[in-house]
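Undergrad: return a 3D structure for these sequence lines:
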Amino acid sequence: AGFHNVILVGPPGSGKTLLATCLPGIMPNMTIHESYEVTKIYSIAGQLKRESGLVEERPFRAPHHTITATALIGGGAQIPRPGECSLSHGGILFLDEMPEFSRHVLEVLRQPLESGAVTIGRSKQVFTFPARFLLIGSCNPCPCGFFGTREKQTCSCSPQQIYKYRSKLSGPLLDRIDLHIEVPRVPVQLLHNRKAEESSKDIQQRVEQARAVQCERYHYRPGCPFNSVMNGEELRQFAQLDKEGQEMLQLAFETLGLSARAYDRIVKVARTIADLDGAGRVDAAHVAEAIRYRALDRGLLF
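TA: Sure, this is the predicted structure:
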């Protein structure tokens, strides 16, 4: 609903990849402005089918962990071409098993995650491609996958192996990911007795309602942006916290050692939670939930 980046952490087989691949089914429909931008990118990249018109479905890109930095960010010898970051514009870039990617490859994501664009310089020209994507990452808590979990299997990794595995994800990169979600293994009893849950269509309707609120809120900006791209002035105008919420966030800031970027991102997530809740103001309950996404078992979730 707010286009907030997510990392899913849990043991093997817990459903992280399934959750990520189901996400397009609940995303809001593209606006005409977004369709134009995505269509242009795919046309430049030579990936627009001849018989198709405007791209109306949000892209879902899931590159393999052997991808190079150039293929991810874009580039080329003479005339650069859009990479996976730009091909994911307006949609999802899914990195399954993030620590298996090269650290250098992951670090090139920092600029587009912050600015929503990729700039590639050549000797005579500079090319800029849009790259405002929703990053979904998944990983295990350690190489074997069972560190810190409540399973009968015990972790067989040494401290050095765990450190090397986790060090692939740098602090600055994780700081740009708003939601750190633990995905525990599903108990076998629930697999035997599966109940009908809320459908993707029903969830999408709630997402569309929150999206409509954001379009009304940022009507003066082209493209109907999401809460995740609010600037400082918009944060002060649309996401004012009450006294209790400010005190709660200050305590979390001091206790968890959050950065100024994390502070702003928590407020943006709280604004989205309030929109989904149909609330005009961001109250302490919304702030508490947003903080929780940064503080779920710090030992397991980096």
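
Undergrad: alpha carbons only for contacts and neighbour counts from here, please
TA: Fine.

Undergrad: in a helix, Ser138, correct?
TA: No. Looking at Ser138 with DSSP: H, G, I helix; E, B strand; the rest coil, it is strand, so not inside a helix.

Undergrad: quick one: it and Val9 touch, right?
TA: Yes. Using Cα atoms under 8 Å, Ser138 is in contact with Val9, at 5.9 Å.

Undergrad: second chain to compare with the first, below:
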Amino acid sequence: MPPARAWSVALFGVDGLLVEIEADLGGGRPGVQIVGLPDTALQQSKERVRAAVCNSEEPWPDRKITFALSPAALPKTGAGYDLALACVALAAAAAIPQEALDSTALLGELALDGRLRTIRGVLPALLAARRAGIRRAVVPSPALPEAGLVSDLDVYGADTLAEVLRWLRGEADLPTPKPTTTTTQTTPCPDLTDVVGQPEARWALEVAAAGGHHLLLVGPPGTGKTMLAERLAGLVPPLTGEQSLEVTAIHSLAGTLSADSPLITSPPFIAPHHSISVAGLIGGGSGLAKPGAISTAHHGVLFIDEVGELGPQRLESMRTALEQGEVRLARRDGLVRYPAQFQLVLATNPCPCAPPRDSECICQSSARRRYAARLSGPLMDRVDLQVRMRPLSHMHVDPDNPPENTATVRHRVLAARARAQHRWSQHGWPNNAAVPGPALHREYALPKPTTALLDRSLAHGVLTGRGADRCLRVAWTLSDLDQSDRPTADHVAAALEFRDRAPRP
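TA: Sure thing, here's the model as predicted:
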């Protein structure tokens, strides 16, 4: 009897590869062998699959069975192959028709009693299966809403192995995903009216939202640094359809999707604790690396409070991702790539004692220098906007002149983003922060009198080439907010002033 075949998917980061699973019944002592570089979890699936088949009242082949997973040189990890292994074993014994397995991807982990357990990464796995020509797929029922996000693919859900086998024999139907609604579900965000005072910081937050710039907030505790950062996600536009799928795929791998509303339509706001490890921040783990905080913040905001306590190793590990928009992680089982196009917001105290006012600081000058030096020059060179927060002098809000709310500021931000998108649309750059430096000096070069202040700063060594490029990007954002066609010398001066507010001893 020729070997039976079934299909599953191997994931490498957000990329997937179709895996062909063959089952052959041979002579000799009964037993199970899996070839094709399986990891420990996959090796142990032999016992799970056999118990699940027997407890589903199906006869397990009383012969030697060999499973071959192809491509053979590709490491296979996890328990997501269980359902495919059980079905292909029964197809090899002629218990189910081989034709039913053709062009069908099978995903899911099996319990010993035959129940199907959900797995991580269903969305990216089905996207990869669709690209490979698969026409239908079976997933555990809890993952059905997530699987339904993939168009042009017939998706079915099941709770047990017995249900899948009856469906493959044509004896029963499996449920399909409910139609997805077209309404956008946005996560409620706190309002800017809650922030008392801080006009410079509020303006910097608006500029950051309009251009997608990184932001540093420096000030004593209780001045509103965290409150401002939490309100940034409410100022930026919702995710596009393509961005939503990218973000949802990453959160599927991280296991943070909600079954009620699996599609993420709002920019994520990720705020890890300052004690997070490098692996938790960038991604890591044994075997194949898992996504970290910077990847779950893709197309969203990554807020790091108490950044002075984070440590240089973790801070410097973000530098490459800030420039390239992705992170590549090499581990034992291969290299994975995760997108990481996030907007970084940092918050720190001016010194270790962090008094309400600078005049009350009791730190020695050497301690202040060491504290400020925790934010290295190369990292600060990548932060476009650096703002010092004012100490609060009163908590009273003038009822005749209340602070602007999020809706008012968001209206200006969206108008500025629309101007930038229209300008960069032919190049595919989503915002001003994404414009490469060469384009700023060639196709969109500003007149020499406009950039004279930048030239003097470069000549005196107070600004690097990267810093000058970032000043130009901020200047374009300021001109968009002013509804100007091109930045003026005042816009360039204001952009340069944002870089002169870093924490100093």
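
Undergrad: which neighbours do Ser138 and Val9 of the first structure have in common?
TA: Lys16 (Cα atoms under 8 Å, 6 or more residues apart in numbering).

Undergrad: and Gly137 of the first structure, what pairs with it in the second structure?
TA: Using TM-score structural alignment, the equivalent of Gly137 of the first structure in the second structure is Leu346.

Undergrad: contact partners for the closest residue to that match other than its chain neighbours?
TA: Closest residue in space to Leu346 of the second structure, ignoring its immediate chain neighbours: Leu216 at 4.6 Å, by Cα to Cα, 6 or more residues apart in numbering. By Cα under 8 Å, 6+ apart, the contact list for Leu216 of the second structure reads 345-348, 383, 385-387, 502.

Undergrad: across to the first structure, which of the residues you listed hold up?
TA: Among the contacts of Leu216 of the second structure, the contacts conserved in the first structure (both residues aligned by TM-score structural alignment, their matches' Cα atoms under 8 Å) are 345-348, 383, 385-387.

Undergrad: turn these into CSV, including distance to Asp358 of the second structure and neighbour count.
TA: Converted to CSV, these look like this (distance: Cα to Cα, whole Å; neighbours: other Cα atoms under 10 Å):
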residue, distance to Asp358 of the second structure, neighbour count
Val345, 23, 28
Leu346, 20, 21
Ala347, 17, 22
Thr348, 14, 25
Val383, 24, 22
Leu385, 21, 28
Gln386, 18, 24
Val387, 15, 24
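
Undergrad: between these, which is closest to Ala489 of the second structure?
TA: Leu385 (17.8 Å; Cα to Cα).

Undergrad: in this structure that closest one contacts Arg202, no?
TA: No. Leu385 of the second structure is beyond contact range of Arg202, at 11.8 Å (criterion: Cα under 8 Å).

Undergrad: returning to that earlier point: of the contacts of Leu216 of the second structure, closest to Pro447 of the second structure?
TA: The closest of these, once distances to Pro447 of the second structure are taken by Cα to Cα, is Leu385, at 23.4 Å.

Undergrad: distance of that closest one from Ala321 of the second structure?
TA: Going from Leu385 of the second structure to Ala321 of the second structure by Cα to Cα, to the nearest Å gives 18 Å.

Undergrad: check which residues of the longest helix along the second structure are buried.
TA: What stands out as the longest helix in the second structure, according to DSSP state H, is helix 406-424. Within helix 406-424 of the second structure, the residues that qualify as buried are 406, 409-410, 412-414, 416-421, 423-424, counting by 16 or more other Cα atoms under 10 Å.

Undergrad: I'd like to know which elements it is packed against.
TA: Packing partners of helix 406-424 of the second structure (3 or more Cα pairs under 8 Å, 6 or more residues apart in numbering; DSSP states H and E): helix 199-211, helix 465-481.

Undergrad: quick one: closest of those to Val53 of the second structure.
TA: In terms of Cα to Cα, the element of these nearest to Val53 of the second structure is helix 199-211, at 54.7 Å.

Undergrad: for the closest one, the distance to its chain's centre please.
TA: Centroid separation between helix 199-211 of the second structure and its chain, computed with Cα atoms, centre = their mean, to the nearest Å, is 23 Å.

Undergrad: and for stretch 256-265 of the first structure?
TA: 16 Å.

Undergrad: and if you look at stretch 73-81 of the first structure?
TA: 25 Å.

Undergrad: and if you look at stretch 135-152 of the first structure?
TA: Computed by Cα atoms, centre = their mean, the separation of stretch 135-152 of the first structure from the middle of its chain amounts to 18 Å.

Undergrad: over to stretch 46-56 of the first structure?
TA: Centre to centre, stretch against its chain (Cα atoms, centre = their mean), the figure for stretch 46-56 of the first structure is 26 Å.

Undergrad: go on, stretch 361-373 of the second structure?
TA: Chain-centre distance of stretch 361-373 of the second structure: 35 Å, with Cα atoms, centre = their mean.

Undergrad: what range in the first structure does that stretch sit on?
TA: Aligned by TM-score structural alignment, stretch 361-373 of the second structure falls on residues 155-167 of the first structure.
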